[in-house]
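# here is a sequence with its predicted model. Questions after.
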Amino acid sequence: ATLHGMPLSAAVAGATLPPITAGPQSRVTTRASPVAAPRAAAASCSRPFSASRLRLCNVEVASRRTRHQRRGQRSVRPNASIDGFVGVAGSMGSSPPAASAIGGYGYSYGYSYGYGYGYGYGYGGDHCASRHQRERESNLGAPSVSRAVSIVNALTNAFPLWVLAGAVVGLTNPAAVTWFRGTAITVALAVTMLGMGLTLELEEFISAIKRPKQVVLGVALQYSVMPLLGFAIGRVFPVAQPIAVGLILVGCCPGGTASNLVTYLGKANVALSVVLTTVSTFLACVFTPVLTKQLAGTLVPVPAGGLFVSTLQVVLLPILGGLVLKRYCPDQVAKVLPACPLVAVITVALICASIIGQSSSDIAAAGPSLLLAVATLHSAGFALGYGASAAFGFEEADRRTVSIEVGMQNSALGVVLATAHFVDPLVAVPCAISATVHSCIGSILAGSWRLFGKKRPA
């Protein structure tokens, strides 16, 4: 092999050679050779070019010149001439020609692919070319996939508009959404909870164990402040008895699935939000029926056993199913995971639209007092959640997270429980309106925090 018209053996012997200029005019012709190269040991290119420094310097020049480039543009084989930059690097030992880099036993010519340096022991052009060929093939269609994910995310971020549009359709054109009822609502919510299970990570629970103070306070506020607020507002506001029961049921539900999105938009602690939602949802199997029985049992009969079974079927089992699927079918889960939040948003909007459509005349008769009662419930939840976490000295991001988790409820679960276990359809109405109200309030808060509040700590 020759290098700038000089025998390659001269370089091996340590002769001083002129530097190789990286560019189209540089060409190295390589052939399998039994020459064994010493280990390159030079650390600088400032002194005259010995053979070892020559090897390192050309590699560095080549790598810097092509760092901005993406991947290799050709498949490199032994005994090939390489146009463009070339860096010479030592290849240890006497591996067979097929496994050596490019020059057979003695030398490998570093061929940079835009990341990493062009030299190494045991790496070869064939290996690199095939590896990057696989990467190029795996990345085919990536731009279109990225655009699709961006569209899905944009539609998901507009979840308050989805819920508000569903409420408007339910009030103005009930026939368009009232077909979605009964078992369909239950199955749809179970699918949503399954999607939530697919998004959970074990690391998030480990993080929660390391920060028990925030989790304990958030869950305690969830199942103390909101149920008591629902009970008090139902007594103070001039609403019918079934509406008062519905307010209590809303307050006894766990954190809403959309709270994670609002937490992200408000630059709060998303990991803590996911943990709080998950823990409160698991505990709902016990707390929701028990608290509803204690607070609303004086008003109407409350089937606590039926509430427990329904919560178990609609919430706990689907979430566990999602965790199992993610554990044993990760590739399939990864394909559908980006669409899960959007499916959840559309499902909640459709459930709320259906319930509002079925009770549109009763909602109109109740007037603004119903809307004001629900808005007061959630506004007080947001305020008390933020104030309590501030009193405990939480940092700003955690205050926002606890506020969102306390103020936003899983209203869809309330709708399912109300329609399945209460005779009066008005019990489900506050739950349906709740989804629209807390989504709008949460979005307004997130937007104000994002624009005017302090930045989230790193």
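Thanks, I have the structure now. Numbering: from 1, shown residues only.
# going by C-alpha atoms from here, please, whenever you check contacts or count neighbours.
Noted.
# so for the longest helix belonging to the chain, what gets flagged as buried?
What stands out as the longest helix in the chain, according to DSSP state H, is helix 270-296. By neighbour count on 16 or more other Cα atoms under 10 Å, the buried set for helix 270-296 is 270-293, 295-296.
# helices or strands up against it?
helix 202-210, helix 212-222, helix 225-236, helix 241-252, helix 259-265, helix 304-311, helix 396-407 (3 or more Cα pairs under 8 Å, 6 or more residues apart in numbering; DSSP states H and E).
# recalculate using a threshold of 7 Å.
Applying 3 or more Cα pairs under 7 Å, 6 or more residues apart in numbering; DSSP states H and E, one finds that helix 270-296 contacts helix 202-210, helix 212-222, helix 241-252, helix 259-265, helix 304-311.
# second structure for comparison follows:
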Amino acid sequence: MSILFKFTQFVQKTFALWVILFSGLALYSPENFVWLKTYITWMLGIIMFGMGMTMTLGDFKSVLQSPKAVTIGVFAQFIVMPALAYLLCKLFNLPTEIAIGVILVGCCPGGTASNVITYMAKGNTALSVACTSVSTILAPILTPAIFYVLASQWIDINAISMLKSILQVVLFPIVLGLLLGFWAARIFKLPYTDCKAISIEVGMQNSGLGVALAAVHFALSPITAVPSAIFSLWHNISGSALATYWAAKADKTEKSIFRCKKA
């Protein structure tokens, strides 16, 4: 059992390096990794199940009793990233197709990967799950609405059609089944573990949804899906690196507290 524990600790501490390594291999030889897409849902389910086994009802109870953190996380999700995406498009005067893709992924809700990274960072996983759930439920209305407001200057947008797509891609499966966020949480004086959860939640969008929406609504311009694909790679690398740092910092703090108590 100790060997398994040490192995998992090693994988967790070096997770960012593994992400970079396999991302490089996938870019070099994509045909050897295409078959994995069939099992992504299953693998995510197994990971989420493992996280769930470490959590208690008390974790979620504390979140429900103090909805302030969830509210801040969800508001930051739909304000910080869309605004940042819009500013980047204007600042760098991006081409229309790229600008549309950047704003689209910025308007998407958080994804399940944020829950995994929050768990690795020893943040408030229950809060991360709650924020993901609420932002996903609100996405059918807020994502097309915000996207319409920010991107309509570049193209004509059918917000109703996009709403239907999100209902199909996001809500139907539910029925069936980085740093700006951190400081936003700090401003409202949330606990440090909550700040980590919100930071990761805001910084890691549901890039898969961004790719799906780009493929459906901008099929004639495939390049609009590129920002979502690139963002997916980047937020997994940066998120896992940040999680490794925060986890190491948490371990150091826990050891210091233990030594003080022992003394």
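Thanks, I have it. No experiment lies behind these values; they were computed from the predicted model shown.
# picking up where we left off before, next, format the helices and strands packed on helix 270-296 of structure 1 as TSV and append mean neighbour count and distance to residue 388 of structure 1.
Formatted as TSV, those follow (neighbours: other Cα atoms under 10 Å; distance: least, Cα to Cα, whole Å):
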stretch	mean neighbour count	distance to residue 388 of structure 1
helix 202-210	13	19
helix 212-222	19	8
helix 241-252	28	17
helix 259-265	23	17
helix 304-311	18	28
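# right, and those helices - which one's nearest residue 428 of structure 1?
Nearest to residue 428 of structure 1, of all those, is helix 241-252, at 6.0 Å by Cα to Cα.
# where in structure 2 does that closest one fall?
Here helix 241-252 of structure 1 aligns to structure 2 at residues 96-107, judged by TM-score structural alignment.
# neighbouring contacts of the matching stretch?
78, 81-82, 85-86, 89, 143, 146-147, 151, 154, 205, 207, 210, 221, 223-228 (Cα atoms under 7 Å, 6 or more residues apart in numbering).
# ok, now stretch 174-189 of structure 1?
So stretch 174-189 of structure 1 is in contact with 170, 314, 347, 351, 353-354, 357-358, 416, going by Cα under 7 Å, 6+ apart.
# widest-spaced pair of those residues?
Distances among those were taken as Cα to Cα; the most separated pair is 170 and 314, at 24.0 Å.
# quick one: map residue 416 of structure 1 onto structure 2.
Matched by TM-score structural alignment, residue 416 of structure 1 corresponds to residue 212 in structure 2.
# in which helix or strand would I find its match?
Per DSSP states H and E: residue 212 of structure 2 is located in helix 207-217.
# and the contacts of stretch 174-189 of structure 1, which of them are in helices?
Going by DSSP H, the helices hold 170, 347, 351, 353-354, 357-358, 416 from these.
# save those as CSV, and put in distance to residue 185 of structure 1 and neighbour count too.
As requested, these are arranged in CSV below (distance: Cα to Cα, whole Å; neighbours: other Cα atoms under 10 Å):
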residue, distance to residue 185 of structure 1, neighbour count
170, 15, 25
347, 9, 20
351, 6, 31
353, 11, 31
354, 9, 27
357, 14, 28
358, 13, 24
416, 7, 25
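# and of those residues, the nearest to residue 163 of structure 1?
Residue 163 of structure 1 has its nearest neighbour among these in residue 353, at 7.7 Å by Cα to Cα.
# how near is that closest one to residue 184 of structure 1?
Here the criterion is Cα to Cα, to the nearest Å. By it, residue 353 of structure 1 lies 13 Å from residue 184 of structure 1.
# residue 215 of structure 1 now?
33 Å.
# what residue is smack in the middle of structure 1?
residue 199 (7.2 Å; Cα atoms, centre = their mean).
# identify the residues contacting that one.
By Cα under 7 Å, 6+ apart, no residues touch residue 199 of structure 1.
# distance of it relative to residue 209 of structure 1?
Using Cα to Cα, residue 199 of structure 1 is found at 19 Å from residue 209 of structure 1.
# one more: residue 401 of structure 1?
Here residue 401 of structure 1 is placed at a distance of 17 Å from residue 209 of structure 1 (Cα to Cα).
# residue 108 of structure 1 pairs with which position in structure 2?
The alignment leaves residue 108 of structure 1 without a partner in structure 2, by TM-score structural alignment.
# ok, residue 108 of structure 1 - how many residues close by?
Using other Cα atoms under 10 Å, residue 108 of structure 1 has 28 neighbouring residues.
# so it makes contact with residue 59?
No - Residue 108 of structure 1 sits out of contact with residue 59 when judged by Cα atoms under 7 Å, with a separation of 11.0 Å.
# just give me the longest helix of structure 2.
Counting residues, the longest helix found in structure 2 (DSSP H) is helix 226-262.
# off-centre distance for that helix?
Centroid separation between helix 226-262 of structure 2 and its chain, computed with Cα atoms, centre = their mean, to the nearest Å, is 14 Å.
# tell me the counterpart residues of stretch 284-294 of structure 1 in structure 2, please.
Here stretch 284-294 of structure 1 aligns to structure 2 at residues 139-149, judged by TM-score structural alignment.
# among the helices and strands packed on helix 270-296 of structure 1, which comes closest to residue 323 of structure 1?
Using Cα to Cα, those put helix 202-210 closest to residue 323 of structure 1, at 9.5 Å.
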